[in-house]
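**Q** attaching a predicted model along with its sequence, questions to come.
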Amino acid sequence: MVIATVREEQAIRQMTERLVENYTETYSAEHIESTVGAARRKFEGRPVRQFIPILVERRVRRELEKAAEAEAEAATVAVEKAAEPNTTFTLPDLRQLWSANKRYVPLAAAAAVVVVVLAVVFAVRQPVSQPPAAAPAPAAAATVVRGVVGSEKMAFFQDPKVIEALARNGVRAEVEAAGSRQIATSIDLAKYDFAFPSSEQAAERIQRQRNVTVKYTPFSSPMAIATFKPIADLLGGTGVVRQGPVSTLDLRRYLDLVRNGTRWDELPGNTAYPVRKNILISTTDPRSSNSAAMYVAAASYVANGNTVVQGQTAEQAVSPALARLFVGQGYTENTTEGPFNNYLATGVGPTPIVWIYEAQYVEATVRGQIKPDMTLLYPSPTVLSRHTLVPFGATGDRLGRLLSTDPELQRLAAEHGFRTNGAAQFAKVAAERNVPVAADLIDVVATPTYDTLEHLLDGVTKSYN
């Protein structure tokens, strides 16, 4: 419980800083912190704390946006009312227009000027009576589409620009986060319109369970490694890391270190990180998370002599090497958001090397969360995680088509670090933010079939016991 509390506090602190940065021109930091505190109190006493920061952020963003819209509405209504013919004209309360919301101060001032001018005009000349204009037709209500998604996509669905782009198409997405393998194995999907795990393998299992043939893959992300420059330099001396414009981590050499049980303090000349613990990449829980499953896919390829694992004999041969990658880690989280947030918040101490989606690092760079000593590596070889949406009806299908074909939604996905159908969009984001990503993914291997990957994950699960 202590570890969970610390992680929750770290996530709440990071989320609050992010909100202050996003709304700095609209609200004071004190107001945002107060709103966060009020939202968090609504979840007091909840036993499951893993997604509390996500739920709090969603509630706070909704309240802040709603308040901002109300301020704009007040200013607009005042101007429109002043312009109405054949009505008794009264000056609005300018103090109300001059609100504490800094973003609308210029609008309030402009409204005040317009009101005064209109007051003079209507005092001199009342217009000829006109019949009232017909009321505009009410806007069609947005279709609500409910789904469960991999946690790494929550920031995308909570982005106000994404919400607005979907609304223009008559859609409002309500999503909940879960580990991708949880989505495929243990979550009741009957109450959702779609499922959006982070891999084709998890999507395939869902399709089998629900007897669905349709699927959409609007974007993808290769697996990557987040680390620190001193750690990359240290591993470079062993040949595990190859430095360059796009640095890589040799999975074969890394597996050798793990097989031999090499500790950090045993590396020659190690003054950067001389700790007495084994060299291990931090991952999520392979029993629930897709990113850990992708780790198994890449490592099994290397352990099988650079060949995709196929058949019971090969599965049994690589299982011991795969088990060693996980059992020494101790507690692992269900979603990639957990270890990556620890990497961003706590530094090199507990998480010197972390297995992540490339999209997470790019998105964090766009948000200004990457510190100068942090760096991105690509495992050699890596695997591509194709984020696959499975619809359970017409509304889910509509969302899948929008995410795959709408130019604005594809552009916003690239801003969140995902590689979309148009490669130029992702390349532009990376270039503008100076993120050292691989322009062309060359050293990418195929993943095992769904059944084989499940067998490998079952083998790792048994090693925990």
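**A** That came in fine, so what should we check first?

**Q** contacts, neighbours, all on C-alpha from now
**A** Noted.

**Q** nearest residue to residue 414 in space, please, no chain neighbours.
**A** residue 426 (4.9 Å; C-alpha to C-alpha, 6 or more residues apart in numbering).

**Q** next, the buried residues of whichever strand or helix holds that neighbour.
**A** Residue 426 belongs to helix 423-433 when assigned by DSSP states H and E. Within helix 423-433, the residues that qualify as buried are 425, 426, 427, 429, 430, counting by 16 or more other C-alpha atoms under 10 Å.

**Q** and the next helix or strand past that helix?
**A** Using DSSP H and E, the helix or strand that follows helix 423-433 in sequence is helix 450-463.

**Q** just how off-centre is that following helix within its chain?
**A** Relative to its chain's centre, helix 450-463 lies at 27 Å (C-alpha atoms, centre = their mean, to the nearest Å).

**Q** same check, this time on stretch 305-318
**A** Here stretch 305-318 is found 33 Å from its chain centre; the criterion is C-alpha atoms, centre = their mean.

**Q** second structure for comparison follows:
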Amino acid sequence: MSVDTLREEQALRRATDHLVQVFAGTHSAEHVEGAVETIHRRFDGHPVRDFVPILVERMVRRELAEASPEATGDLRPEVAADTRPATAVKTPSDDIGDIPDTGGSNSPEATRPARIQLARVRGKGFLALGVVAVAVVAAVVVVNTGQEETPSPPPLTTVRGVIGSEKKAFFEDPRVQKALADKGVKVEVDPAGSRQIATSIDLGRYDFAFPSSAPAGDRIQRQRHVSAKYTPFSSPMAIATFQPIADLLSKAGVVKKGPVLTFNVDRYLELVTTDVQWDQLTGNTVYPVRKNILVSTTDPRTSNSAAMYLAIAGYVANGGTIVHGATAEKNVLPLVSQLFTGQGYTDNTSEGPFKEYLTVGMGPTPMVWIYEAQFVDAAARGQIKPGMVLMYPSPTVLSEHTLVPLNASGDRVGRLLSTDPELQRLAAEHGFRSGDAAQFAKVTADHNVHVATDLIDVVETPSYDTLEHLLDGVAKSYG
């Protein structure tokens, strides 16, 4: 493929994306793409290619503006085969005198030197060269005319979604809102616990659902009979704590120091099952309180982050294998229930306990179960104070933020979040890992956050049904 051909294809792709956004309210993306393909074929064989993408965009824009979706239907190439090209582009058989006069710089006087030159060339017998020059002059006429117009911004389509609360800051970011508006979209979101989204939220009011895990997304897909889904970013589960607590647990064999702090879940569960309290740890002078050593989580009855905590604990309690089947569920349920019921009150979303961690300190919440993205985002905002550190449970799970489109508008948001470079960059600034690992690495380096670069000790979550059985069992243990 030549460089010129590649440039033309790239320009056509940009034009097509823009037209899809402009006419999103009246024409499907397939309709617009079919129109572009049809018009583009009209220019096959023309030797001058520099202005073909511009001409194609203008012709498609005019055609779509004049036609309603009911009138045009599905614009496949064969349906629109009689669409005529703009008269500004001439074939070798067209008459030079048909070039339109537009006044000003495009008046007959202004174009007379080009006509005289064409006459001289034709007099020397170079007819083909004369035809090429006519095509160039015609294209310049169109370009100059277009430059006099101020392009209107694409109309905004309001799209509503229900999201996991940890993504609230991302969608409220003015830069994210502008990046979406530039694509013709205004997104309005309501935060909720991811398990609530999958089980109790009325999704009929929304264009997309965006929980924080693949199992919740799969449940929504089955319920709503949706085949499409997007995973624009992800985040491993982590523990926010304080350096004195990490040092104390290191002596107890729970925390291992290294490039990042790792939290041995197996050793932690030993302390929980033997009811060891903080003030019983050897040499504890930093947090000598009489209460059980527990990681603070969200409410497992509503929140995905708590479900991910349960998945990890269940895996370890099940001898290092994913919980599956009634027998395994029954065996691990007493232990995993203890991890939650011993905490007392728990919040519905991960935003609550992490906010308490940031503002109150280690008193009520020495260890908080969070998404890694929350800590990175807080660091980027300047909210991480000296002594606040991040630990990675071993093993951990990767929370795949799964967007399930409920209609065409929701699908459009899913595609934008997954493919738009600016939105991917902003997702990294909010702590999420996306397809562009370099962006995430830059954000963490800029804000001096020590994160796990290679996620090795990662386990899969149980099936949605198994996880639901365990969560129902934990809910019953609350009494």
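**A** That came through fine. Treat the numbers as computed from the prediction; the structure is a model and nothing was measured.

**Q** still on that earlier bit, tell me the counterpart of the residue nearest to residue 414 of structure 1 in structure 2.
**A** Under the alignment (TM-score structural alignment), residue 426 of structure 1 maps onto residue 440 of structure 2.

**Q** please report the distance of that match from residue 315 of structure 2.
**A** Taking C-alpha to C-alpha, to the nearest Å as the measure, residue 440 of structure 2 falls 29 Å from residue 315 of structure 2.

**Q** gap between residue 335 of structure 2 and residue 122 of structure 2?
**A** Relative to residue 122 of structure 2, and taking C-alpha to C-alpha, residue 335 of structure 2 is found at 92 Å.

**Q** quick one on the thing from earlier: wouldn't the match of residue 426 of structure 1 be in contact with residue 431 here?
**A** Yes - judged on C-alpha atoms under 8 Å, residue 440 of structure 2 makes contact with residue 431 at a distance of 7.1 Å.

**Q** so the residue nearest to residue 316 of structure 2 when sequence neighbours are not counted is in which element?
**A** Nearest residue to residue 316 of structure 2 in three dimensions, chain neighbours excluded: residue 266, at 6.2 Å (C-alpha to C-alpha, 6+ apart). Per DSSP H and E, residue 266 of structure 2 falls inside helix 265-273.

**Q** what stretch of structure 1 lies opposite the next helix or strand after that helix in the alignment?
**A** Downstream of helix 265-273 of structure 2, the next assigned helix or strand under DSSP H and E is helix 304-317. Mapped onto structure 1 using TM-score structural alignment, helix 304-317 of structure 2 covers residues 290-303.

**Q** tell me roughly how far the matching stretch lies from structure 2 on average.
**A** Overlaying structure 2 shows stretch 290-303 of structure 1 at a mean distance of 0.4 Å from the equivalent residues (mean C-alpha distance after the TM-score superposition for structure 1).

**Q** the corresponding residue of structure 1 for residue 157 of structure 2 and residue 222 of structure 1, how far apart?
**A** Under the alignment (TM-score structural alignment), residue 157 of structure 2 pairs with residue 143 of structure 1. Distance, residue 143 of structure 1 to residue 222 of structure 1, by C-alpha to C-alpha: 32 Å.

**Q** just residue 270 of structure 1 next, same as before
**A** 30 Å.

**Q** pick out whichever of the two has more residues nearby.
**A** residue 222 (21 against 16; other C-alpha atoms under 10 Å).

**Q** tilt between whichever strand in structure 2 runs longest and helix 304-317?
**A** When structure 2 is parsed with DSSP state E, its longest strand is strand 230-242. Counting by axes from the mean of the first three to the mean of the last three C-alpha atoms, to 10 degrees, strand 230-242 of structure 2 points 80 degrees away from the direction of helix 304-317.

**Q** mean shift between strand 230-242 of structure 2 and structure 1?
**A** Mean for strand 230-242 of structure 2 is 0.2 Å (mean C-alpha distance after the TM-score superposition for structure 1).

**Q** so how far is that strand off the chain centroid?
**A** 14 Å.

**Q** residues in structure 1 aligned with the helix or strand following it?
**A** Once the chain leaves strand 230-242 of structure 2, the next helix or strand it forms, by DSSP H and E, is helix 243-251. Helix 243-251 of structure 2 corresponds to residues 229-237 in structure 1, going by TM-score structural alignment.

**Q** likewise for stretch 120-130 of structure 2?
**A** By TM-score structural alignment, stretch 120-130 of structure 2 lines up with nothing in structure 1.

**Q** start and end of that stretch, how far apart?
**A** Using C-alpha to C-alpha, the two ends of stretch 120-130 of structure 2 sit 9 Å apart.

**Q** now stretch 393-403 of structure 2
**A** 26 Å.

**Q** repeat for stretch 194-205 of structure 1
**A** 14 Å.

**Q** in structure 2, what range does it match?
**A** With TM-score structural alignment as the criterion, stretch 194-205 of structure 1 aligns to 208-219.

**Q** same check, this time on stretch 62-71 of structure 1
**A** So stretch 62-71 of structure 1 sits over no part of structure 2, by TM-score structural alignment.

**Q** outside of stretch 338-348 of structure 1, which residues touch it?
**A** Contact with stretch 338-348 of structure 1 is made by 7, 10-11, 14, 226-228, 282-284, 333, 351-352, 354, 356, 360, 369-370, as judged by C-alpha atoms under 8 Å, 6 or more residues apart in numbering.

**Q** what of stretch 436-449 of structure 1?
**A** So stretch 436-449 of structure 1 is in contact with 201, 245-246, 294, 297-298, 301, 308-310, 376, 380-384, 427, 430, 453, going by C-alpha under 8 Å, 6+ apart.

**Q** just the buried ones from those residues?
**A** Among these, those classed as buried by 16+ other C-alpha under 10 Å are 201, 294, 297-298, 301, 308-309, 376, 380-384, 427, 430, 453.

**Q** report the two of the residues you listed separated the most.
**A** Farthest pair in these (C-alpha to C-alpha) is 309 and 430. Separation: 33.7 Å.
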